[in-house]
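Participant: the amino acid sequence is not available; the structure is as follows:
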């Protein structure tokens, strides 16, 4: 099979297009013939810095966590009926050498989630880590539901920071599907159009000197939940717009920045700060997210493309380096690598 691999950390020059034997699934695993691979920030970071800044966990790594494809073989203990099933794949490269930047990948059966018949492979490859992160953030509220679905967030005002980003777009779509009133912050009129296309009721320019007043005008009682990509940079705004019993759900790291906030104000208003790292979530939370996301996709509530607020950028397998560079440079939308039909 054709695959992109790297055997040392570094820039895009460590990536190689090679031929490798088709891998065989082990117990509890499935083999997926990958049609489209999805690229995330964690993919180029793992390539450049290794596992948590340390050495690679394997002599050779196939990158990328997300994808869409078809199960073509199963290991011991997996229902043979899964062969031929369309799936969306996520977390493929977490502590494993078989990512989705290859014609075939091997993943635990639970990480190959059945893809509804009405959902395309490109949408399936665009779900993965970003949608799971958004799902977890939306469930972080102090009085929030246990899972998402129509009406689950009815009466809740959600502020999504960075509404034109990958997680932001998923949070807008999932939040709107669940009945929340969603406000998104953006940095340009072009990004405002994308956030509105995703389903946001309102957008606010976070660079404005009146950002707090603008948000308060839309949510006079404050926002119940803030899905935050840059908690350190935005903490001042957060403390002014959160409602009593409000929650900040932060999924962005901002490098080595440290978060400080006025403790008295936070305590006095019973605020909650929830930090989200998809890979280290409990397995039960991951499975719940996969189920809810699949339901939303089947209902047409979480989609991809310009009309859904998530422009798609396509690259062939041999240009995986360009695809990762595009993500690293902050391209707006979802970057996909086409593997095969």
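Facilitator: Nice, I can see it. What you see is a predicted model, and the numbers here were worked out from it, not measured in a lab. Residues are numbered from 1 along each chain as shown.

Participant: going forward, measure contacts between C-alpha atoms and count neighbours the same way
Facilitator: Will do.

Participant: please enumerate the helices of the stretch 101-250 of the chain.
Facilitator: Under the criterion DSSP state H, counting those that start in this stretch, helices of the stretch 101-250 of the chain are mapped to 121-125, 128-138, 166-177, 189-198, 211-218, 231-241.

Participant: which of those sits most buried?
Facilitator: Scoring these by mean neighbour count under mean count of other Cα atoms under 10 Å gives helix 166-177 as the most buried, with a mean of 29.

Participant: run the angle between that one and helix 128-138 for me.
Facilitator: If you take axes from the mean of the first three to the mean of the last three Cα atoms, to 10 degrees, helix 166-177 sits at 50 degrees to helix 128-138.

Participant: who does helix 166-177 touch, helix- and strand-wise?
Facilitator: Applying 3 or more Cα pairs under 8 Å, 6 or more residues apart in numbering; DSSP states H and E, we find helix 166-177 packed against helix 128-138, strand 157-161, strand 181-186, helix 189-198, helix 283-298.

Participant: one more time with 10 Å
Facilitator: helix 128-138, strand 157-161, strand 181-186, helix 189-198, strand 223-228, helix 283-298 (3 or more Cα pairs under 10 Å, 6 or more residues apart in numbering; DSSP states H and E).

Participant: dump those into TSV; add distance to residue 100 as well.
Facilitator: Putting the helices and strands packed on helix 166-177 into TSV (distance: least, Cα to Cα, whole Å) gives the following:
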stretch	distance to residue 100
helix 128-138	12
strand 157-161	29
strand 181-186	31
helix 189-198	26
strand 223-228	28
helix 283-298	18
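
Participant: among the helices of the stretch 101-250 of the chain, which is nearest residue 256?
Facilitator: helix 231-241 (10.2 Å; Cα to Cα).

Participant: do you know how far residue 322 is from residue 315?
Facilitator: 8 Å (Cα to Cα, to the nearest Å).

Participant: what touches both of those two?
Facilitator: Residues touching both residue 322 and residue 315 by Cα atoms under 10 Å, 6 or more residues apart in numbering: 335, 337.

Participant: next up, the contacts around the residue nearest the centre of the chain.
Facilitator: In the chain, the C-alpha nearest the mean C-alpha coordinate belongs to residue 130, at 0.4 Å (Cα atoms, centre = their mean). Contact analysis of residue 130 by Cα under 10 Å, 6+ apart lists 40-41, 66, 90, 165-171, 251, 278.

Participant: surely residue 275 meets residue 259?
Facilitator: No: using Cα atoms under 10 Å, residue 275 is not in contact with residue 259; the gap is 11.6 Å.

Participant: let's bring in a second model and compare:
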């Protein structure tokens, strides 16, 4: 089978397409034929050495993917050959991720993909949608699970609504009944955020952003889904409702933030850090179940019509796909690994 591997840190040129033996699933494991694989910023950051030393001598990148069960190990009764699935954290504690034709994973890393959902959407779920779910479900006055009506009466501010996590947060929050405000940087991105379902779109280059948000939410927003705290945290503090949550899942724009203690603690706000690799198993499973329910309801999609343009690359061009994500491609980058049939 074909697999993409790297054995040293570096730019996308360290990625090679090689032939590897097919591994057999052990007890509690499932082998999946990957149809589509998602490429996320964490993939190139791991490859580039931004997360420290390589954990294994040879690594197949890719946390996210979607495909068909090819074989099951001893004791597995939750999946059968032919089942459609999507993956989560496939390459977290293992050397083999989704940028290969066949991957063996524990059953905990797999979730059934509903019949009506495409492999494209399945490969777009893991990192972005699970991150978004976590950001939306840790607030003191908010829900710990998402479902229709779970966020009724709540207002969510999504920073960067044209990004993959921002897009997922908008779609999931709207499905759960929230009012969604999002900030973007251009008219083109405003179109994408609106397509995702945001009712209120604020271009932070035009006028007073705090005033524009407060015009929609005079009492403040309940949850902020934040991608760039170094740039936005002061704004977030000015618009958060008492006991609200600012959920921070990335460090776009810089690592360092400065907080005014008096200005900050007067809100009773919660700062929630979101990194999937240390999220508990119960929260991950809850996210997988809720996201799948949104798929069944037809409330979550990908493609330009859902505010997330797709960029497809063959497996042999994984290096180009990594470079596209590293260069800030707007939308979702996917690898075409095997045929859907």
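Facilitator: The structure has been received and is ready for your questions. Because the structure is a prediction, the values reported are computed rather than measured.

Participant: quick one: common contacting residues for residue 275 and residue 259 of structure 1?
Facilitator: Joint contacts of residue 275 of structure 1 and residue 259 (Cα under 10 Å, 6+ apart) are residue 231.

Participant: ok, the two, which is more surrounded?
Facilitator: Legend: neighbour count by other Cα atoms under 10 Å for residue 275 of structure 1 and residue 259, higher for residue 275 (17 against 12).

Participant: and that one, what's its match in structure 2?
Facilitator: Under the alignment (TM-score structural alignment), residue 275 of structure 1 pairs with residue 273 of structure 2.

Participant: so how far is residue 39 of structure 2 from the nearest residue to that match once chain neighbours are set aside?
Facilitator: Excluding the flanking residues, the one nearest residue 273 of structure 2 by Cα to Cα, 6 or more residues apart in numbering is residue 248, at 5.0 Å. Noted for residue 248 of structure 2: a distance of 21 Å to residue 39 of structure 2, by Cα to Cα.

Participant: these two: which has the busier surroundings?
Facilitator: Higher neighbour count among residue 248 of structure 2 and residue 39: residue 39, with 28 against 21, using other Cα under 10 Å.

Participant: please name the nearest non-neighbouring residue to residue 109 of structure 2.
Facilitator: residue 88 (5.1 Å).

Participant: could you check which residue of structure 1 pairs with that neighbour?
Facilitator: When structure 1 is aligned by TM-score structural alignment, residue 88 of structure 2 is paired with residue 90.

Participant: how many other residues sit next to that match?
Facilitator: By other Cα under 10 Å, the residues close to residue 90 of structure 1 number 30.

Participant: is it in contact with residue 96, as I believe?
Facilitator: No: counting by Cα under 10 Å, residue 90 of structure 1 stays clear of residue 96, with 12.0 Å between them.

Participant: mutual contacts of the two, please.
Facilitator: The contact sets of residue 90 of structure 1 and residue 96 overlap at 65, 107 (Cα under 10 Å, 6+ apart).

Participant: alignment lookup: residue 165 of structure 1 to structure 2.
Facilitator: Using TM-score structural alignment, the partner of residue 165 of structure 1 in structure 2 is residue 163.

Participant: just to check, its match is in contact with residue 333?
Facilitator: No: with contacts counted by Cα under 10 Å, residue 163 of structure 2 stays clear of residue 333, the gap being 11.6 Å.

Participant: overlap in contacts of these two?
Facilitator: Residues touching both residue 163 of structure 2 and residue 333 (Cα under 10 Å, 6+ apart): residue 308.

Participant: ok, residue 174 of structure 1 - contacts?
Facilitator: Neighbour list for residue 174 of structure 1: 131, 134-135, 138, 148-150, 153, 168, 180, 198-199, 292-293, 296-297, 301-302 [criterion: Cα under 10 Å, 6+ apart].

Participant: nope, residue 243 of structure 2 is what I meant
Facilitator: Contact analysis of residue 243 of structure 2 by Cα under 10 Å, 6+ apart lists 139-142, 222-223, 266-270.

Participant: any idea how far it lies from residue 218 of structure 2?
Facilitator: With distances taken as Cα to Cα, residue 243 of structure 2 is found 15 Å from residue 218 of structure 2.

Participant: on that earlier part again, residue in structure 2 matching the residue nearest to the centre of structure 1?
Facilitator: Mapped onto structure 2 by TM-score structural alignment, residue 130 of structure 1 lines up with residue 128.

Participant: any figure for the gap between that match and residue 69 of structure 2?
Facilitator: Going from residue 128 of structure 2 to residue 69 of structure 2 by Cα to Cα gives 23 Å.

Participant: what lines up with residue 193 of structure 2 in structure 1?
Facilitator: Structural alignment places residue 193 of structure 2 opposite residue 195 in structure 1 (criterion: TM-score structural alignment).

Participant: same check for the contacts of residue 243 of structure 2, but in structure 1.
Facilitator: Retained in structure 1 (both residues aligned by TM-score structural alignment, their matches' Cα atoms under 10 Å) from those: 139-141, 222-223, 266-270.

Participant: which of the residues you listed sits closest to residue 253 of structure 2?
Facilitator: Ranked by distance to residue 253 of structure 2 (Cα to Cα), these are led by residue 223 at 20.6 Å.

Participant: contacts only, for that closest one.
Facilitator: Taking Cα under 10 Å, 6+ apart as the test, what residue 223 of structure 2 contacts is 135-142, 154-158, 180, 236, 239-241, 243-247, 269-270.

Participant: distance from the host helix or strand of residue 313 of structure 2 to structure 1 after superposition?
Facilitator: If you go by DSSP states H and E, residue 313 of structure 2 is part of strand 310-314. Taken against structure 1, strand 310-314 of structure 2 registers an average deviation of 0.3 Å after superposition, with mean Cα distance after the TM-score superposition for structure 1.

Participant: what range in structure 1 matches that strand?
Facilitator: Using TM-score structural alignment, strand 310-314 of structure 2 pairs with 312-316 in structure 1.

Participant: distance from the chain centre to that stretch, please.
Facilitator: Mean-position distance between stretch 312-316 of structure 1 and its chain equals 17 Å (Cα atoms, centre = their mean, to the nearest Å).

Participant: and for stretch 141-148 of structure 1, what span of structure 2 is it aligned with?
Facilitator: The aligned range for stretch 141-148 of structure 1 in structure 2 is 139-146, by TM-score structural alignment.
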